[in-house]
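Visitor: The sequence and its predicted three-dimensional model are supplied below.
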Amino acid sequence: MVLKNGTLFAFVALAAASAGGVSGCPGPDTGPSTPTKCADVEVVFARGSGELPGLGITGGPFVSSLKANLTGKTVNSYAVNYAADIAQTSAGPGATDMTNHVTSVAAECPNTKFVLGGYSQGASVTDIAIGIPTFLGSGKTIPTNLAPRVSAVVVFGNPLALSGQHIPTASKLYGPKSQEFCALGDPVCANGANGAAHLTYGTNGMTTQGAVSAAGKVKAS
């Protein structure tokens, strides 16, 4: 799949060179320093390409907003452990880590609900983990028997859109509980020409919107 004026790789490399990585500086990991072993909600989020380990500049604000909208519930967050490389070759291993984490926590904590999410290449991690084939690799998928434990799926700047697909219509299991955000002009999800748009999710209000939606799904599940 290509963007209007080149490949996805070319855009990511250019953004990394000009902005210190597609996502700039990593956002704060808002998870507690000593997580509750079995929380009411476990947020599993994959950062974007070029970001240092952690939740990233999109995942950090998203988790903060989600916690604010789930007062009275305990919320843990887990930053997917993967390379998030500029070459766009690590989404598959990232999906495997996301799947392994969900599977492990689900086994230990039978009452915990999950919120899955990702930004940029991290959205591809999420796509693969929930069983949607992408052009950015392959990895382990979350067992279908655990799908009811996943209350919400929220992604930002998802490259899946470049193949004409979207989680709400591409996944029977997760589509009804998913939400995608794509900033106007974002080359990674809208085939646009505004590279700066891809860097705005943590500040343009979309993480807050996604958190409100996810919180509502958690409460309803």
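Guide: Structure received. In this text, all values refer to a predicted model and were calculated from it rather than measured experimentally.
Visitor: use CA for all of it now, contacts and neighbours both
Guide: Fine.
Visitor: Which neighbouring elements make contact with the lengthiest helix in the chain?
Guide: In the chain, with assignment by DSSP state H, the single longest helix is helix 91-108. Where contact means 3 or more C-alpha pairs under 8 Å, 6 or more residues apart in numbering; DSSP states H and E, helix 91-108 is packed against strand 41-46, helix 121-129.
Visitor: from those, which stretch is densest packed?
Guide: helix 121-129 (a mean of 31; mean count of other C-alpha atoms under 10 Å).
Visitor: quick one: the helix or strand following it to chain centroid distance?
Guide: Later in the chain than helix 121-129, the nearest helix or strand by DSSP states H and E is strand 150-156. Centroid displacement of strand 150-156 relative to its chain, using C-alpha atoms, centre = their mean, to the nearest Å, is 7 Å.
Visitor: helix or strand right after strand 150-156?
Guide: Using DSSP H and E, the helix or strand that follows strand 150-156 in sequence is helix 167-170.
Visitor: which helices and strands does the helix or strand following that following helix pack with?
Guide: Downstream of helix 167-170, the next assigned helix or strand under DSSP H and E is strand 178-181. Secondary-structure packing of strand 178-181 (3+ C-alpha pairs under 8 Å, 6+ apart): strand 150-156, helix 167-170, helix 206-220.
Visitor: hmm, back to that, which residues outside the longest helix of the chain are in contact with it?
Guide: 38, 44, 46, 80-84, 112, 114, 121-122, 124-126, 128-129, 136-143, 146 (C-alpha atoms under 8 Å, 6 or more residues apart in numbering).
Visitor: For the residue nearest to the spatial centre of the chain, list the residues it contacts.
Guide: Note on the chain: the residue nearest the mean C-alpha position is G118, at 0.9 Å, using C-alpha atoms, centre = their mean. Contacts for G118 (C-alpha under 8 Å, 6+ apart) come out as F45, A46, R47, G48, G59, S124, V125, T126, V154, V155, F156.
Visitor: ok, now K140?
Guide: G92, A95, T96, T99, I128, A129.
Visitor: which residue packs closest to the fourth one, ignoring adjacent ones?
Guide: In space, and not counting its chain neighbours, T99 is closest to I142: 5.0 Å by C-alpha to C-alpha, 6 or more residues apart in numbering.
Visitor: this is the comparison structure:
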Amino acid sequence: MSPRSVTLLSALLAASSVSAAPAALQKRDMVTAVIDGQTVSWENNWFGAPAPTAAPTAIPSSVAAAASSSAAANNAGGQWITASFAGEVFSWQVNAPTATPAATSAAPAPAQPTSVAAPQPSQAGNTDPSCKDVHIFLSKGWNEPYPGRQGKLAGAICYGLDSCDYEDILYYNAEGSDYCTAVSEGDKNGIDQMTAYANKCPASKLVLTGYSQGANIAGDILGGADICAGLNPGLDPSTSPGNKIGAALIFGDNRHVADQSYNVLNGSSVSSNDPRSPDSLARMNKFAGVLRSYCDQADPVCAAAGPGPFTVDNHLNYFDRYTDDAAGWVKYMLGY
């Protein structure tokens, strides 16, 4: 990498402060419902008005009588459901179907809420209890504490998922460190960490994300090293752990290449000062179907070869502006 690019990257990030603590992975309330005598539980995903401060603890006699009298008009009414939510108890009646299902020798199963939590198919092949359905690998930016700005992204991806966590790709890139030494270390550790987790948890879905200097590393993990030469040829998308990657994200990449199918934002058609080499790019493009690269045209790092004007904040605030978009895309790619 050219000295001017390393100096620019260092200068841009040196003054920025980042909290070392990741965003809290908030938990929603658990709902427990009794349906036809069977108890089921699920995590509440509703963001409407708050629950009322009081609720009936049993079906009111007036409601039961009205339900009974209107049964014929309501196809025999429907079953009563009693559920507890946020410490309150609610009861309601489910309308019976308007048409009789085709006859079958087996009795129909009790109706189940569509949001009932069930084991994800991906977990079936994991035997280690520490395995998660979704496991995120974060490659931090220059001179950031772990996990850096991407802690907010990890929190957003895991929010609402029953089985999700993250780990940092370990490498030393503090102020004064050698750029390529740090990248080579991150390349090796990232591949080793992803391989180890995939071997331990073969049914888990992996997510890779990198920012700034960490984006260089994430790109090397997918496409292999080039400028910071090393033994890393990049992952193979047809074998583990490459075939376990369900989504990969790159932000403010100082190796950004214009006009790739996975580029997003208005910097898509602009390159950095040190774009990825053709061979490495070709290998990286094998992951194009699960990859997104975020670059703002005013980012002086990923869009440095463009016309500008540049704004340092547009390199520093990707996760203030695009966390929800990126997390939503990841969940879509993983089938949530």
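Guide: Good, I have the coordinates. As the structure is a computational prediction, the values presented were derived from the model and not from experiment.
Visitor: Quantify their similarity with the TM-score.
Guide: Here the TM-score for the pair of chains, by TM-score structural alignment, normalised by the length of the first structure, is 0.81; 205 aligned residues with a C-alpha RMSD of 2.6 Å.
Visitor: Isn't the residue nearest to T99 of the first structure up against D127?
Guide: No: look at I142 of the first structure against D127 with C-alpha atoms under 8 Å: they stay out of range, at 10.6 Å.
Visitor: Give the aligned equivalent of the residue nearest to T99 of the first structure in the second structure.
Guide: Structural alignment (TM-score structural alignment) places I142 of the first structure against L235 in the second structure.
Visitor: Please determine how far that match is located from T39 of the second structure.
Guide: Applying C-alpha to C-alpha, to the nearest Å, the value for L235 of the second structure to T39 of the second structure is 45 Å.
Visitor: So which of these two has more stuff around it?
Guide: Between L235 of the second structure and T39, L235 has the larger neighbour count (other C-alpha atoms under 10 Å), namely 22 against 11.
Visitor: residues touching that one, list them.
Guide: Counting by C-alpha under 8 Å, 6+ apart, L235 of the second structure has contacts I191, I221, L222, G223, G224, P241, G242.
Visitor: Out of those residues, which are shared with the first structure?
Guide: Retained in the first structure (both residues aligned by TM-score structural alignment, their matches' C-alpha atoms under 8 Å) from the contacts of L235 of the second structure: I191, I221, L222, G223, G242.
Visitor: which residue lines up with the third one in the first structure?
Guide: Read that as L222 of the second structure. Looks like L222 of the second structure aligns to I130 there (TM-score structural alignment).
Visitor: wait, what's in contact with D40 of the first structure?
Guide: The contact partners of D40 of the first structure, taken as C-alpha under 8 Å, 6+ apart, are K73, T74, V75, N111, T112, K113.
Visitor: so what corresponds to it in the second structure?
Guide: By TM-score structural alignment, D40 of the first structure lines up with D133.
Visitor: Same question for G60 of the first structure.
Guide: For G60 of the first structure, the residue aligned by TM-score structural alignment is G151.
Visitor: how about the nearest residue to that match, chain neighbours excluded?
Guide: P22 (4.1 Å).
Visitor: so what's the one you found up against?
Guide: P22 of the second structure makes contact with P147, G148, Q150, G151, K152, A154, G155, according to C-alpha under 8 Å, 6+ apart.
Visitor: ok so the third one is a helix residue?
Guide: Just to be clear, that refers to Q150 of the second structure. Yes: going by DSSP: H, G, I helix; E, B strand; the rest coil, the assignment for Q150 of the second structure places it inside a helix.
Visitor: what's it in contact with, if anything?
Guide: Neighbour list for Q150 of the second structure: P22, L138, K140, Y211, F319 [criterion: C-alpha under 8 Å, 6+ apart].
Visitor: The residue nearest to T99 of the first structure and T103 of the first structure: what is the separation?
Guide: In this view, I142 of the first structure and T103 of the first structure are 7 Å apart by C-alpha to C-alpha.
Visitor: do L173 of the first structure as well
Guide: Taken as C-alpha to C-alpha, the span from L173 of the first structure to T103 of the first structure is 17 Å.
Visitor: Of the helices and strands packed on strand 178-181 of the first structure, give the one that comes closest to Q179 of the first structure.
Guide: Among those, the nearest to Q179 of the first structure by C-alpha to C-alpha is strand 150-156 (4.9 Å).
Visitor: So for V188 of the first structure, which of the helices and strands packed on strand 178-181 of the first structure sits nearest?
Guide: Closest among those, using C-alpha to C-alpha: strand 150-156, at 9.9 Å.
Visitor: Hey, what's the angle from that closest one to helix 206-220? Just curious.
Guide: Interaxial angle of strand 150-156 of the first structure relative to helix 206-220 (axes from the mean of the first three to the mean of the last three C-alpha atoms, to 10 degrees): 170 degrees.
Visitor: Also compute the angle for strand 150-156 of the first structure relative to helix 121-129, please.
Guide: Using the same axes, to 10 degrees, strand 150-156 of the first structure lies at 140 degrees relative to helix 121-129.
Visitor: Provide the contact partners of strand 150-156 of the first structure at residue level.
Guide: By C-alpha under 8 Å, 6+ apart, the residues outside strand 150-156 of the first structure that reach it are 113-120, 123, 126, 174, 177-182, 201, 210, 214, 217-218, 221.
Visitor: The first structure: matching residues for stretch 84-98 of the second structure?
Guide: Residue span in the first structure matched to stretch 84-98 of the second structure, by TM-score structural alignment: none.
Visitor: would you list every one of the helices in the stretch 51-200 of the second structure?
Guide: Ranges of helices in the stretch 51-200 of the second structure, per DSSP state H, counting those that start in this stretch, are 61-69, 151-158, 179-200.
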